[in-house]
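Q: I'd like to go over a predicted model; first the sequence, then the structure.
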Amino acid sequence: MTPSKVTTSSASVAVLPITDKVQEAMAVARRGVDELLIESEFAQKLARAEQSGQPLRIKLGLDPTAPDLHLGHTVVLNKMRQLQDLGHTVIFLIGDFTSMIGDPSGRNATRPPLTREQIELNAKTYFAQASLVLDAAKTEIRYNSEWCDALGSRGMIQLASRYTVARMMERDDFTKRFKEGTPISVHEFLYPLMQGYDSVALKSDLELGGTDQKFNLLVGRELQKDFGQEPQCILTMPLLEGLDGVEKMSKSKNNYIGITEPANTMFAKVMSISDVMMWRYYELLSFKSLAAIANFRSEVEGGRNPRDIKVALAQEIVARFHSQQAAEDALADFVNRSKGGIPDDIPEVALSGAPLGIGQLLKQANLCASTSEALRMVEQGGVRIDGTVISDKGLKVDAGTLVVQVGKRKFARVTLA
């Protein structure tokens, strides 16, 4: 597929009046964003859409680098849904081609490209999970291999001729790696080009992404101009910190809340964030009005326990991805655990080899990833058997059925023979 060249010039288009409806749409677009570039252009796009009845084409691309989505991904998906609810066309673009290159954004080393098999496996679950946020029936789903594969080597060379190395080196991560003498592979320069070419192929009016994607989104604007298209506006959303409150939410850092995790686990993880970080999660994840969130802040400043406000957030998120009843049950389960109770739905595990060392037992019961982690948890006082804290790293556990707990959230009913 070769994108058609159109001849539009924003300079030749009459400036339209900004109606109340457009102002309301702009307020929705601005909420919680890091940047909206360029606001005046986007307001005109909205005004034209209102006048013509032709919805805007709003694009979000995600590379299927992992099989599951977490709450960090939903920050930008939530914004997509808000714009979708305004009547615009949202395009959920799966980067099955760009995943084979590997996004260098924020990287201090070359990212290993994924295989076609890994990409196809991960892509299977992406849209299904995204549909927990987006209206699937009104979402256009596309794969960028549709036009990227068709480019071929000749088309790739022609596309590369449209951007200079000097402009590529304006990227902070490329500049830093070059100064440090860290290798930069030539294929990494192709990633921003291909992402920008996606915008040309889809004739995007607005592209969304995290703050780490700003350079790539701007490349899309420049390529659209080069192809004679009206340049897209760009909207960047903040990157949500994980449960540690420091690093970006990431499955690899184990600080994430998966959107398909069990309701009780999801609820407990939200409750584990700090009182300070709670407001960040409200800002980026909650659908409550800004006035309601401001009222919560006033109540906390007036002496209300922030735990109550955090419960409301945890219930809102669990209800969104499960149900209101699941949110109520998760709260009851959390209260029960807080009182030292055992959850109702803990996994049953059968093991053999009694007497079994405590480290091996925790590893084989999938309560710890390794024996070294298990022994470290014992040393820190984070392991209980039938409610009793275990402090002996050399403990041999005899045959029987027992409830084993690691940390606050991991339980298993182990039958050891």
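A: On my side now, so go ahead. Computed from a predicted structure; not experimentally measured.
Q: drop to CA atoms for contacts and neighbour counts, all remaining ones
A: OK.
Q: for the one helix or strand F267 maps to, packing partners?
A: Take DSSP states H and E as the rule and F267 turns out to sit in helix 263-271. If you count contacts as 3 or more CA pairs under 8 Å, 6 or more residues apart in numbering; DSSP states H and E, helix 263-271 packs onto helix 306-321, helix 324-338.
Q: other SSEs contacting the first one?
A: It stands for helix 306-321. Judged by 3+ CA pairs under 8 Å, 6+ apart, the packing partners of helix 306-321 are helix 263-271, helix 275-285, helix 324-338.
Q: before we move on, what SS does the residue nearest to V414 when sequence neighbours are not counted have?
A: Counting by CA to CA, 6 or more residues apart in numbering, V349 is the residue found nearest to V414 once chain neighbours are left out, at 4.8 Å. Assigned with DSSP: H, G, I helix; E, B strand; the rest coil, V349 falls in the strand class.
Q: go on, I184?
A: Applying three-state DSSP: I184 is coil.
Q: didn't it look like it was pressed against T175?
A: No: if you go by CA atoms under 8 Å, I184 and T175 don't touch, sitting 9.9 Å apart.
Q: measure Q84 to G220 for me?
A: Q84 sits 21 Å away from G220, going by CA to CA, to the nearest Å.
Q: and these two? Which one has more around it.
A: Using other CA atoms under 10 Å as the criterion, Q84 and G220 rank with G220 on top: 26 against 21.
Q: now the strands for the stretch 151-300 of the chain?
A: 206-210, 233-237 (DSSP state E, counting those that start in this stretch).
Q: please apply the same query to the stretch 1-150 of the chain.
A: Under DSSP E, counting those that start in this stretch, the stretch 1-150 of the chain gives strands at 35-37, 57-62, 89-94, 139-143.
Q: presented hereafter is structure B, for comparison with structure A:
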Amino acid sequence: MLKQSPTNKEIDHILKRGVALVEKEADLRRLLLEGNKGEPLRVKLGVDPTHYDLTIGHAVVFRKLRQFQKLGHKTVVVIGDWTARLGDPSGRVEARKALSAEQVAENSKTYLDQFFRIVDSEQTEVHRQTEWFDKFDLGDAIKLLGYKTVAQMLERDDFSKRYKSGIEISLAEFMYPLLQGYDSVALRSDVELGGTDQTFNLLVGRDLQPIFGQASQQILTMNLIVGLDGEKKMGKSLDNYISMTAPAKDMFGKLMSLPDKTMRTYFEALTEIDEEELDEFDRKMAEGTLNPRDVKLRMAREIVTEFHNAEAAQEGQEAFIRQFSERKLPTDIPDYHLAASQNVVELIVSAGLAASNNKARELIKQGGVSLFARGESGESERITDPNTTIEVIDGAILKVGKRQHIRIKA
């Protein structure tokens, strides 16, 4: 039900918290305060199922959708089962690999399960692009292309950089923002959300709607959180992400590994801690009266609670303190059954502790692999040679990186 007379504080929270840009802020503020002729706003989000798993970076926009829902507005999510086949060129210096229809269908199965961990399914419409694009013919596609010029497309930053660098741009990539923009027409979107990398695509939708006799949608873009490296946008391709479905202890440990400078952004994007309290954290850390580690523990607890629950967050904190502050091994190390001696690189990959042989060798080169031959009671020996053979020693523990362990079972 649409909430009557939302407060200015509630509106400010939606329009300011973690937000990079509101295209026409005064217009959207008026719609939120005065209502849309008594009807809920249709708040759209498009998602391309390019992977079976989502990161907590995706949850930044999902949480903003939930804030709109709390005022009674309708979430309209569109599964990009056509655009995913093209590949989103946003933020790319080269063409993104396109997916098959079968891959898209498989990935989309898990997307909504993860999406509805955060967004209320009762206030959500779910659509797929095939509902309208499967009915398109060649004439419809050519007509859609006619609404934008090549010069307008090259105004897009990533296209412009590629063009100036002599990197090829396919005509299919020009179609991507037009298809995403047409989704707003098909769904009669009032507001569209996205990350800052989606601004151009969202504006195309805003431009197309008046052509089809609709009011232009409002646009709200969110600040993107950086990944575990503390520098680049969180993403699967950069292997700097935290999965939305990661176990609580693993999620807690990864959050604690973030650089201190990222904490404010994570607090704003993934928690509901008041800005006044966050300002107090910043002031006290600058004065030296508050340990940044204590602030990061609070951040990790709040975020893990969001994706799991308070009990799991507390267990995650206790496991972290035990493992890192007290320099003890975790208590829940999984067993790995080893039938015969094996090369350490092959073992790391087969145990799922690294994605590839190259990643495993890189971890070894960086000093991130150790063997506790006598289990918890013994000292560790760092492995520096990727040609090392791991013998079948029952109870030995292999540590890979800061958080991953396996216990060898004969």
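A: Done, it's in. Not measured: the values here are computed from a predicted model.
Q: if we can go back for a sec, deepest-packed of the helices and strands packed on helix 306-321 of structure 1, please.
A: helix 263-271 (a mean of 22; mean count of other CA atoms under 10 Å).
Q: what would the helices and strands packed on helix 306-321 of structure 1 look like in TSV with distance to I94 of structure 1?
A: Formatted as TSV, these follow (distance: least, CA to CA, whole Å):
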stretch	distance to I94 of structure 1
helix 263-271	26
helix 275-285	23
helix 324-338	31
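Q: trace Y147 of structure 2 over to structure 1, please.
A: Matched by TM-score structural alignment, Y147 of structure 2 corresponds to R162 in structure 1.
Q: likewise I397 of structure 2?
A: Counting by TM-score structural alignment, the partner of I397 of structure 2 is V403.
Q: cool, H127 of structure 2 as well?
A: Under the alignment (TM-score structural alignment), H127 of structure 2 maps onto R142 of structure 1.
Q: K409 of structure 2 now?
A: Match for K409 of structure 2 (TM-score structural alignment): T415.
Q: do F320 of structure 2 as well
A: Match for F320 of structure 2 (TM-score structural alignment): F334.
Q: please list all residues in contact with the closest residue in space to its match that isn't next to it in sequence.
A: Leaving aside its sequence neighbours, F334 of structure 1 sits nearest to A268 (CA to CA, 6+ apart; 6.5 Å). With contacts defined as CA atoms under 8 Å, 6 or more residues apart in numbering, A268 of structure 1 is in contact with A314, F334, R409.
Q: mind listing what the second one touches?
A: The one in question is F334 of structure 1. Contacts of F334 of structure 1 (CA under 8 Å, 6+ apart): N264, F267, A268.
Q: one step back: for the match of K409 of structure 2, helix, strand, or coil?
A: With three-state DSSP as the basis, T415 of structure 1 sits in strand.
Q: ok, back up a step: winner for burial among the strands of the stretch 151-300 of structure 1?
A: The most buried one of the strands of the stretch 151-300 of structure 1 (mean count of other CA under 10 Å) is strand 233-237, showing a mean of 24.
Q: and the residue nearest the centre of structure 1, how close does it get to L60 of structure 1?
A: Centroid-nearest residue in structure 1, with CA atoms, centre = their mean: H73, separated by 1.5 Å. Distance, H73 of structure 1 to L60 of structure 1, by CA to CA: 11 Å.
Q: same thing with L313 of structure 1?
A: L313 of structure 1 sits at a distance of 26 Å from L60 of structure 1 (criterion: CA to CA).
Q: between those two, point out the one with more neighbours.
A: A direct count of neighbours by other CA under 10 Å for L313 of structure 1 and L60 places L313 higher, at 23 against 19.
Q: for the more buried one, what are its contacts?
A: V270, Y282, S286.
Q: still on that earlier bit, what lines up against the residue nearest to the centre of structure 1 once you look at structure 2?
A: Counting by TM-score structural alignment, H73 of structure 1 corresponds to H58 in structure 2.
Q: G102 of structure 1 matches what in structure 2?
A: By TM-score structural alignment, G102 of structure 1 lines up with G87 in structure 2.
Q: contacting residues for that match?
A: With CA under 8 Å, 6+ apart, G87 of structure 2 has these contacts: A95, R96, K97, A98, L99, E173, Y176.
Q: let's see it at 7 Å
A: Shown in contact with G87 of structure 2 (CA atoms under 7 Å, 6 or more residues apart in numbering): R96, K97, A98.
Q: got the contact list for the residue mapped onto the last one from structure 1?
A: Going back to what we said before, that points to A98 of structure 2. Superposed on structure 1 with TM-score structural alignment, A98 of structure 2 falls opposite P113. Shown in contact with P113 of structure 1 (CA under 7 Å, 6+ apart): S99, M100, I101, G102.
Q: quick check: the gap between P113 of structure 1 and F97 of structure 1.
A: In terms of CA to CA, P113 of structure 1 sits 10 Å off from F97 of structure 1.
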